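[1] Generate coordinates for the sequence data below:
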Amino acid sequence: MVILFRLLLLIAILVLAYSAFKYLFHPRRKLEAAHEKKQFFFLDEEKNVRKNFLVTYKGVMFEGEKYLGTTDKSFEIVAIYLWAKQTERLKGLSNEDFTFIEEDIKLRYPNAKINWKSPIKEFLQAQRKQKNKTDK
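    Alright, predicted model coming up:
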């Protein structure tokens, strides 16, 4: 009976250690930690086309939806739609911040056309029009 109790206790300790290890090294936890510290972090399952990716940058969480399509050589992600989960946290972000996010996504998905949803879409359009006027 004592041996059985010790065996069950050992199994319980192993299960707890395994659970703690899985929790500490889970990518979602890293995303949440970066979000709290207002750092950049990109969480994506690149092999799973149907699963959206998450990006945190300067305390704002963005979600991106991937769309599969064809290129000249193969099937690739050809369109990405991005939006902020909490638009009230966008305060203080500039055009350069959104450009940084787009460039990082382009590194992972070079054939994708990145489309922002409101209100970021309108902000970027106004910024680009203003830049075009100053360039002329």
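[2] switch to C-alpha atoms for all contacts and neighbour counts from now on
    Noted.
[3] my read: Trp116 touches Trp83, true?
    Yes: here Trp116 reaches Trp83: they are 6.0 Å apart, a contact under CA atoms under 8 Å.
[4] all strands for this structure, in order.
    Taking DSSP state E as the test, the strands found in the chain are 41-43, 53-57, 60-70, 75-84, 113-116.
[5] from the ones you listed, which stretch is densest packed?
    strand 53-57 (a mean of 21; mean count of other CA atoms under 10 Å).
[6] Tell me how far Leu124 lies from Leu16.
    Here the criterion is CA to CA, to the nearest Å. By it, Leu124 lies 48 Å from Leu16.
[7] Those two: which has the busier surroundings?
    Leu124 (17 against 12; other CA atoms under 10 Å).
[8] and that one, how far is that from Ile114?
    From Leu124 over to Ile114 the distance is 12 Å, taken as CA to CA.
[9] Show me the common contact partners of the two, please.
    Residues touching both Leu124 and Ile114 by CA atoms under 8 Å, 6 or more residues apart in numbering: none at all.
[10] Just give the nearest non-adjacent residue to Glu49, would you?
    Quick fix: residue 49 reads Val, not Glu. Nearest residue to Val49 in three dimensions, chain neighbours excluded: Lys66, at 6.5 Å (CA to CA, 6 or more residues apart in numbering).
[11] Let's compare: structure for the following, please.
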Amino acid sequence: MTLLLQLFVLAALIILVYTIVRYLRSPLRKLEQAQNDNQYFLYDDREHVRKNLFLTYKGAMFEGEKHVGSTDRSFEVVRISVRPKRTDKLEGLEYDDFMFIEKEIKDHYPHASIDWKSPVNELMKKRK
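    Below you'll find the model as predicted:
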């Protein structure tokens, strides 16, 4: 009986440790933490192009919708539509901040053009 109880406690501890490690390694948790800390973080599942990418920069969260098309050699992500999740979090961001975000996205998807959605689109058009 005590052996059965010890096995049960051991199994419970293994499950608990596994759950904690899985939580700490979660990219969505890291994304949320980076947003709270006003840091840059890009969450993207490159294996699944249908899944949107999420990034946070200086407390603002952005969502990017990937569009696949053909390039000279293969089918790749050719356009990414980026929109802010909450426009009130854009306060304080400048043109150079959006250029940094574009550069980071281009590092991951060199063939993609970045299409900003409103209200960022208006700022980008004024500066270009």
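[12] Glu76 of structure 1 and Asn111 touch, don't they?
    Yes: with contact defined as CA under 8 Å, Glu76 of structure 1 and Asn111 form a contacting pair (7.1 Å).
[13] ok, longest helix in structure 2?
    Criterion DSSP state H: the longest helix present in structure 2 is helix 2-24.
[14] got the strands of structure 1 as JSON lines, with distance to Arg29 of structure 1 columns?
    Below are the strands of structure 1 laid out as JSON lines (distance: least, CA to CA, whole Å):
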{"stretch": "strand 41-43", "distance to Arg29 of structure 1": "10"}
{"stretch": "strand 53-57", "distance to Arg29 of structure 1": "12"}
{"stretch": "strand 60-70", "distance to Arg29 of structure 1": "14"}
{"stretch": "strand 75-84", "distance to Arg29 of structure 1": "19"}
{"stretch": "strand 113-116", "distance to Arg29 of structure 1": "26"}
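[15] Looking at the ones you listed, spot the one closest to Leu24 of structure 1.
    For Leu24 of structure 1, the closest of these is strand 41-43, at 15.6 Å, according to CA to CA.
[16] contacting residues around the closest one?
    Pro27, Arg28, Leu31, Ala34, His35, Phe53, Leu54, Val55, Thr56, Tyr57.
[17] what's the mean gap between it and the aligned bit of structure 2?
    By mean CA distance after the TM-score superposition for structure 1, the fitted strand 41-43 of structure 1 averages 0.5 Å away from its aligned residues in structure 2.
[18] Pull the distance from that strand to the chain's centre.
    4 Å (CA atoms, centre = their mean, to the nearest Å).
[19] Please apply the same query to stretch 59-69 of structure 2.
    Worked out by CA atoms, centre = their mean, stretch 59-69 of structure 2 lies 8 Å from the chain centre.
[20] From the chain's centre, how far out is stretch 114-128 of structure 2? Work that out for me.
    In terms of CA atoms, centre = their mean, the centre of stretch 114-128 of structure 2 is found 20 Å from the chain centre.
[21] List the buried residues in it.
    Across stretch 114-128 of structure 2, burial judged by 16 or more other CA atoms under 10 Å covers Ile114, Asp115, Trp116, Val120, Met124.
[22] Repeat that for stretch 22-37 of structure 1.
    By neighbour count with 16+ other CA under 10 Å, stretch 22-37 of structure 1 contains the buried residues Lys30, Leu31, Glu32, Ala34, His35.
[23] which residues in structure 2 does it align to?
    Using TM-score structural alignment, the residues of structure 2 aligned to stretch 22-37 of structure 1 are 22-37.
[24] which outside residues touch the matching stretch?
    Stretch 22-37 of structure 2 is contacted by residues Tyr40, Phe41, Leu42, Tyr43, Leu55, Thr56, Tyr57, Lys58, Gly59, Ala60, Met61 when judged by CA under 8 Å, 6+ apart.
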